[in-house]
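Novice: For reference, the sequence and a predicted model appear below.
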Amino acid sequence: MASFFQDLWESIFTPGPTPTLLIATNVTFAALQVVLAALLYATFSVHFLILSALSGGLWAAINWFARELKEHQQQEEEKARRAKAAQIPVTSEDSETEVEGVAASSASITRREPPPKEAAVSKEVEAVEAQGELKHRLVPDDGQSQGAKSSVSTEDEWERVSENENEKDK
């Protein structure tokens, strides 16, 4: 029993669902269901029925998630094994071959890895909607600008503002 609690403590710091942690989770949820059933029987309150349903749903979701994680880990391990097995040694007797920036001599063996399926790049081009257009605004006719359009740069506008402020201060 002491080793179970030691394993449980260590499994908290281990990534992923460990068997010890899953056992503790299932025992805890089973005990919670027993307590909620006893309280429902003792009080006939619908609240305990609802709590029991919520608890059961959470219990099922945790077990489902743990199964999915385990299946995903097994698929990743299988992919890694297949990728390792698919690495076929290629020899080159006539010339040097450069693989990933390293030149391999004619006596050496190079391995080629197939590209991962998840890293496939789409060759289709997506059309992007135009967000807005750059519009020139008319500067109000104050006698100095003669109705000219503003420039695209705001630097000139800031200089004009500075000049106007300096003139007001005088």
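Specialist: Structure received.
Novice: When you work out contacts or count neighbours from here on, use the C-alpha atoms and nothing else.
Specialist: Noted.
Novice: quick check, distance from the longest helix seen in the chain to the centre of its chain.
Specialist: Scanning the chain for the longest helix, with DSSP state H as the assignment, gives helix 46-86. In terms of C-alpha atoms, centre = their mean, to the nearest Å, the centre of helix 46-86 is found 18 Å from the chain centre.
Novice: Summarise which helices and strands it is packed against.
Specialist: helix 19-43 (3 or more C-alpha pairs under 8 Å, 6 or more residues apart in numbering; DSSP states H and E).
Novice: Would you mark the buried spots in the helix it packs on?
Specialist: Residues of helix 19-43 classed as buried by neighbour count (16 or more other C-alpha atoms under 10 Å): Thr20, Leu21, Leu22, Phe29, Leu32, Gln33, Leu36, Ala37, Leu40.
Novice: Which one of these is nearest to Gln73?
Specialist: Leu22 (16.2 Å; C-alpha to C-alpha).
Novice: What separation is there between the closest one and Gly57?
Specialist: Relative to Gly57, Leu22 is positioned 16 Å away (C-alpha to C-alpha, to the nearest Å).
Novice: With Glu10 instead?
Specialist: Distance from Glu10 to Gly57, by C-alpha to C-alpha: 27 Å.
Novice: ok, now Leu39?
Specialist: Applying C-alpha to C-alpha, the value for Leu39 to Gly57 is 19 Å.
Novice: another one to put next to it:
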Amino acid sequence: MASFIEGLWQSIFTPGPTPTLLVATNATFAALQVLLAVLLLATYSIHFLVLSVLCGGLWAAINWFARELKAHQEQEEEKKRRALAARPPPPRAASSSPLDDSETEVEATKSTPSLRRAPSPPVVPAAKPAAVSTVVEPAEPQGELKQRVAEELLPSPSHGHKSGVSTEDEWEKVSENEKDK
């Protein structure tokens, strides 16, 4: 039992439906169906019949999905096997010196013809728009700009510069005005 729980815990972190996870799922749904059947017989409530039908539908859907996913994975593995079998091994030149055997992966892959860059298709220039204006019109001024000047009474490191009064000072003024009310 401990090995089943360990396998179940590991299967949670494994992608795809694992056999351990499917066994646990099927056992849980079977136990739920038994419980709903007992409650239906004990209470004669239609609710337990509806819940049993919903549970059975979900159980069947989960098993169907697991079968489809397994079939898809097998098809993908078959495609990979066919692709590897159809591809010829890269040609290798006969080594004339013992140093050629110590060739690195990068050097080996550069010499394979399958990795050569294919010629790029010719670039076709796009059609130009009929009339494009390159004249920039100046924006109309909407109001006067006011320069912010630091108050002479408050010492600040930016005294005399633009925006000398900080936002914190303004919030302090607001809070002082609210205390006075």
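Specialist: Everything's here; your move. This structure is a prediction, so every number in the text was calculated from the model and none was measured.
Novice: Superposed, what's their TM-score?
Specialist: Structural agreement between the two chains, given as a TM-score (TM-score structural alignment, normalised by the length of structure 1), stands at 0.58; 113 aligned residues with a C-alpha RMSD of 2.8 Å.
Novice: what's the following helix or strand after the longest helix of structure 1?
Specialist: Next along the chain after helix 46-86 of structure 1, taking DSSP states H and E as the criterion, comes strand 89-91.
Novice: With structure 2 overlaid, how far apart is that following strand on average?
Specialist: Following superposition, strand 89-91 of structure 1 is found to deviate from structure 2 by 4.8 Å on average (mean C-alpha distance after the TM-score superposition for structure 1).
Novice: equivalent range in structure 2 for the helix or strand following that strand?
Specialist: Heading C-terminal from strand 89-91 of structure 1, the first helix or strand you meet, by DSSP H and E, is strand 97-99. The alignment of strand 97-99 of structure 1 onto structure 2 (TM-score structural alignment) covers no residues at all.
Novice: Which positions within strand 97-99 of structure 1 qualify as buried?
Specialist: Those would be Thr97, for strand 97-99 of structure 1 by 16+ other C-alpha under 10 Å.
Novice: From the contact counts, what lies against it?
Specialist: Counting contacts by 3+ C-alpha pairs under 8 Å, 6+ apart, strand 97-99 of structure 1 packs against strand 102-104.
Novice: what about the strand it packs on, distance to the chain center?
Specialist: So, by C-alpha atoms, centre = their mean, the centroid of strand 102-104 of structure 1 is 35 Å from its chain's centroid.
Novice: Packing partners of that strand?
Specialist: Using 3+ C-alpha pairs under 8 Å, 6+ apart, strand 102-104 of structure 1 is in contact with strand 97-99.
Novice: how close does Thr28 of structure 2 sit to Ala2 of structure 2?
Specialist: 17 Å.
Novice: got it, and Arg92 of structure 2?
Specialist: Arg92 of structure 2 is 53 Å from Ala2 of structure 2, by C-alpha to C-alpha.
Novice: With Pro138 of structure 2 instead?
Specialist: 79 Å.
Novice: Could you do Tyr44 of structure 2 as well?
Specialist: For Tyr44 of structure 2 relative to Ala2 of structure 2 (C-alpha to C-alpha), the value is 39 Å.
Novice: same check, this time on Pro89 of structure 2
Specialist: Taking C-alpha to C-alpha as the criterion, Pro89 of structure 2 is separated from Ala2 of structure 2 by 47 Å.
Novice: Equivalent analysis for Glu77 of structure 2, please.
Specialist: Glu77 of structure 2 is 32 Å from Ala2 of structure 2, where distance means C-alpha to C-alpha.
Novice: Comparing the two, which residue is more hemmed in?
Specialist: Glu77 (12 against 7; other C-alpha atoms under 10 Å).
Novice: Relative to Glu68 of structure 2, how far out is that one?
Specialist: 14 Å.
Novice: Need the buried residues of helix 19-43 of structure 1 in a markdown table (columns: distance to Thr14 of structure 1).
Specialist: Converted to a markdown table, those look like this (distance: C-alpha to C-alpha, whole Å):
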| residue | distance to Thr14 of structure 1 |
| --- | --- |
| Thr20 | 11 |
| Leu21 | 10 |
| Leu22 | 13 |
| Phe29 | 21 |
| Leu32 | 25 |
| Gln33 | 27 |
| Leu36 | 31 |
| Ala37 | 33 |
| Leu40 | 37 |
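Novice: Among those residues, which pair sits farthest apart?
Specialist: Thr20 and Leu40 (30.3 Å).
Novice: Which residues outside stretch 35-46 of structure 2 are in contact with it?
Specialist: Phe48, Leu49, Leu51, Ser52 (C-alpha atoms under 8 Å, 6 or more residues apart in numbering).
Novice: For PyMOL, what selects the buried ones among those?
Specialist: Per 16+ other C-alpha under 10 Å, the buried members of the contacts of stretch 35-46 of structure 2 correspond to this PyMOL selection:
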select buried, resi 48+49+51+52
